[in-house]
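**Student:** just coords:
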């Protein structure tokens, strides 16, 4: 079993963490010795109202607000303690800062922060960092048994639609106890127009909740990932097939459609793409039922709907992208092409 989640901060001001599809939400609370996310309360409330798991995290050495491990831990604790009711976990974001003011990662500092927070809050902290630096910055945290949340963008900054993690995470140092993987910062989900950090947690909701419990004990042997089940819903191949339709369509549009017409068509594509994404999420979140007959029937219906929507996307460009149009049934292509022609006429 796996869970999917998003990572948000004030950079996602206005996001409805309850409406954007996810099982868990990681929210920045503090940074250094003086920064507090002004959107934390709103983001937390919406996530909890939708019964999502939550991690509150601290960004170490926020630029120009740097402190010692104890100072930064105490600052974080002074703000996070009121929220620690057994349903909110904690994490340390330990990575080089954007301008390079802090890039000499010291595993003794990250472990000291985690030890202080664990001792005073009773909640087991996570250690987060890019896969390129977790060996240097979080090795002692991992060796102590704290769970690791690694960022590894194996596809770089290529857009990823829905929770479709590529092969990975790649480059994790041997022996690191990676329990959660942030696989992109260029993710796209329904109900939010901009890019998001997307994550996959290797375990069940009960396992995630256990890491939020007050009085939780660290495991010196580390947390071992729970392998995802073969019945965990819509396969990656299914989703990639759908995304292939969209990618092919966009390529053909670039080749063969004039700028004005292309913009009009792309407006329609944007709406239908959102519908496809929503259908993908519906299929993924129906995954827990796929090992039961009723769930299989439901999943089959959803997948068929997704494929139909993908075909509609391709058909929109039927008159302007012949190579794509040839791959779909003529009646579908003609119906959507007629609708497109009607809309283009109305727009003139």
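**Tutor:** Looks like it arrived, so ask away. Given the structure is predicted, the values throughout are model-derived calculations rather than measurements. Numbers count the residues shown, from 1 in each chain.
**Student:** from here on, just use CA atoms for contacts and neighbour counts.
**Tutor:** Will do.
**Student:** my read is residue 105 is in a strand, agree?
**Tutor:** No: according to DSSP: H, G, I helix; E, B strand; the rest coil, residue 105 belongs to no strand; its state is coil.
**Student:** the closest residue to residue 307 other than its chain neighbours: which element?
**Tutor:** The shortest distance from residue 307 to any non-neighbouring residue, by C-alpha to C-alpha, 6 or more residues apart in numbering, is to residue 242 (6.6 Å). For residue 242, the host element (DSSP states H and E) is helix 236-256.
**Student:** then residue 270?
**Tutor:** helix 259-285.
**Student:** okay, angle between that helix and helix 236-256 too, please.
**Tutor:** Going by axes from the mean of the first three to the mean of the last three C-alpha atoms, to 10 degrees, helix 259-285 is angled at 180 degrees with respect to helix 236-256.
**Student:** could you identify the helix or strand that succeeds helix 259-285?
**Tutor:** Per DSSP H and E, the first helix or strand lying C-terminal to helix 259-285 is helix 293-316.
**Student:** where does the residue nearest to the spatial centre of the chain land in three-state SS?
**Tutor:** With distances taken as C-alpha atoms, centre = their mean, the residue of the chain nearest its centroid is residue 198 (1.5 Å). Classification of residue 198 using three-state DSSP returns strand.
**Student:** dump the residue contacts of it.
**Tutor:** Counting by C-alpha atoms under 8 Å, 6 or more residues apart in numbering, residue 198 touches 4, 5, 6, 7, 163, 182, 183, 184, 185, 186, 187.
**Student:** can you tell me the closest non-neighbouring residue to it?
**Tutor:** residue 6 is the one closest to residue 198 (C-alpha to C-alpha, 6+ apart), at 5.0 Å.
**Student:** hang on, isn't the one you found packed against residue 195?
**Tutor:** No: between residue 6 and residue 195 there is no contact under C-alpha atoms under 8 Å: 10.5 Å.
**Student:** here's the one I want to compare it with:
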């Protein structure tokens, strides 16, 4: 009876591991090619984002019930996860996404959506309060774009010099805490209007879903390119943002070795 019970339990365990959509975690050092599709594909004049070998996603409250193991095996090698907004808003899915990505050995980082009606120091402290300093995490991200939806902040658009000053103050506080210089995410309009080309020494994550980064941000070097908001990735229900890393696989490993938190 004992042997029979042990056999049944073993078979059940094997069946669970082999269920479609529930594969075991892959080796942390493995890079997977992107097996993505797009519900609204764009022709980048022959400069296909798929020419870059390392791809990932960014997620927020809009993505629910992600099967991170399946997503990773289909090319999600990294994920930027929305953590906070302003000085008092936390994304409702941050903890779930952070834990799930970590368990699947997806390289993960957290981002903060900036508001202009709260001081940069308060916003930096709010981000730090909600994002654990985790060994191996990607550098924190400052998301800078105009916010037309906030009932309190949408109308506040400081002059470019003040925008840059507030950014530097947030970046300094967060860098001291995490020990890594943050990444700057932005859009073409915000980048142009606020002179962000002056942030030398920072890695940029650039949104441009209709043109290549070279066309949308002339002369600007970049580390990540958000090239689609309508990606389709196995393991994720609905559309998701797609991103590419700027270098080859060896450059990715070197970047991780120097830029991941310790």
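**Tutor:** Ah, there it is. Just so it is clear, the structure is predicted and the values come from calculations on it, not from any experiment.
**Student:** next, the TM-score between them, please.
**Tutor:** Overlay of the two chains. TM-score (TM-score structural alignment, normalised by the length of structure 2): 0.68; 197 aligned residues with a C-alpha RMSD of 2.2 Å.
**Student:** that older thread, how close does the residue nearest to residue 198 of structure 1 get to residue 82 of structure 1?
**Tutor:** The gap separating residue 6 of structure 1 from residue 82 of structure 1 is 23 Å, by C-alpha to C-alpha, to the nearest Å.
**Student:** again with residue 16 of structure 1
**Tutor:** 22 Å.
**Student:** in the stretch 1-150 of structure 2, what residue spans correspond to strands?
**Tutor:** 37-38, 55-59, 78-85, 89-90, 107-113, 141-144 (DSSP state E, counting those that start in this stretch).
**Student:** which one of those strands lies nearest to residue 3 of structure 2?
**Tutor:** Nearest to residue 3 of structure 2, of all the strands of the stretch 1-150 of structure 2, is strand 107-113, at 41.7 Å by C-alpha to C-alpha.
**Student:** starting at the chain centroid, how far to the closest one?
**Tutor:** Once both centres are worked out by C-alpha atoms, centre = their mean, to the nearest Å, strand 107-113 of structure 2 turns out to sit 5 Å from its chain's centre.
**Student:** can you name the residues that contact the residue lying closest to residue 19 of structure 1 once chain neighbours are set aside?
**Tutor:** Using C-alpha to C-alpha, 6+ apart and skipping residues adjacent in sequence, the residue nearest residue 19 of structure 1 is residue 191, 6.5 Å away. Residue 191 of structure 1 is in contact with 16, 19, 20, counting by C-alpha under 8 Å, 6+ apart.
**Student:** 10 Å instead?
**Tutor:** 15, 16, 17, 18, 19, 20, 21, 274, 277, 278 (C-alpha atoms under 10 Å, 6 or more residues apart in numbering).
**Student:** preserved in structure 2, out of those?
**Tutor:** On the basis of both residues aligned by TM-score structural alignment, their matches' C-alpha atoms under 10 Å, what survives of the contacts of residue 191 of structure 1 in structure 2 is 15, 16, 17, 18, 19, 20, 21.
**Student:** the third one -> structure 2?
**Tutor:** Residue-level alignment of residue 17 of structure 1 against structure 2, with TM-score structural alignment as criterion, gives residue 68.
**Student:** I'd say residue 209 of structure 2 and residue 227 touch.
**Tutor:** Yes: under the criterion of C-alpha atoms under 10 Å, residue 209 of structure 2 makes contact with residue 227 at 4.6 Å.
**Student:** the more surrounded of these two?
**Tutor:** Neighbours per residue (other C-alpha atoms under 10 Å) separate residue 209 of structure 2 from residue 227, with residue 227 holding more: 24 against 20.
**Student:** how far away is the more buried one from residue 208 of structure 2?
**Tutor:** Counting by C-alpha to C-alpha, the gap from residue 227 of structure 2 to residue 208 of structure 2 is 6 Å.
**Student:** ok, now residue 73 of structure 2?
**Tutor:** Taken as C-alpha to C-alpha, the span from residue 73 of structure 2 to residue 208 of structure 2 is 26 Å.
**Student:** check residue 160 of structure 2 too.
**Tutor:** 21 Å.
**Student:** for these two, indicate the residue with more neighbours.
**Tutor:** Between residue 160 of structure 2 and residue 208, counted using other C-alpha under 10 Å, residue 208 has the larger neighbour count: 20 against 16.
**Student:** what lines up with that one in structure 1?
**Tutor:** Correspondence of residue 208 of structure 2 to structure 1, assessed by TM-score structural alignment: residue 152.
**Student:** perfect, that will be all.
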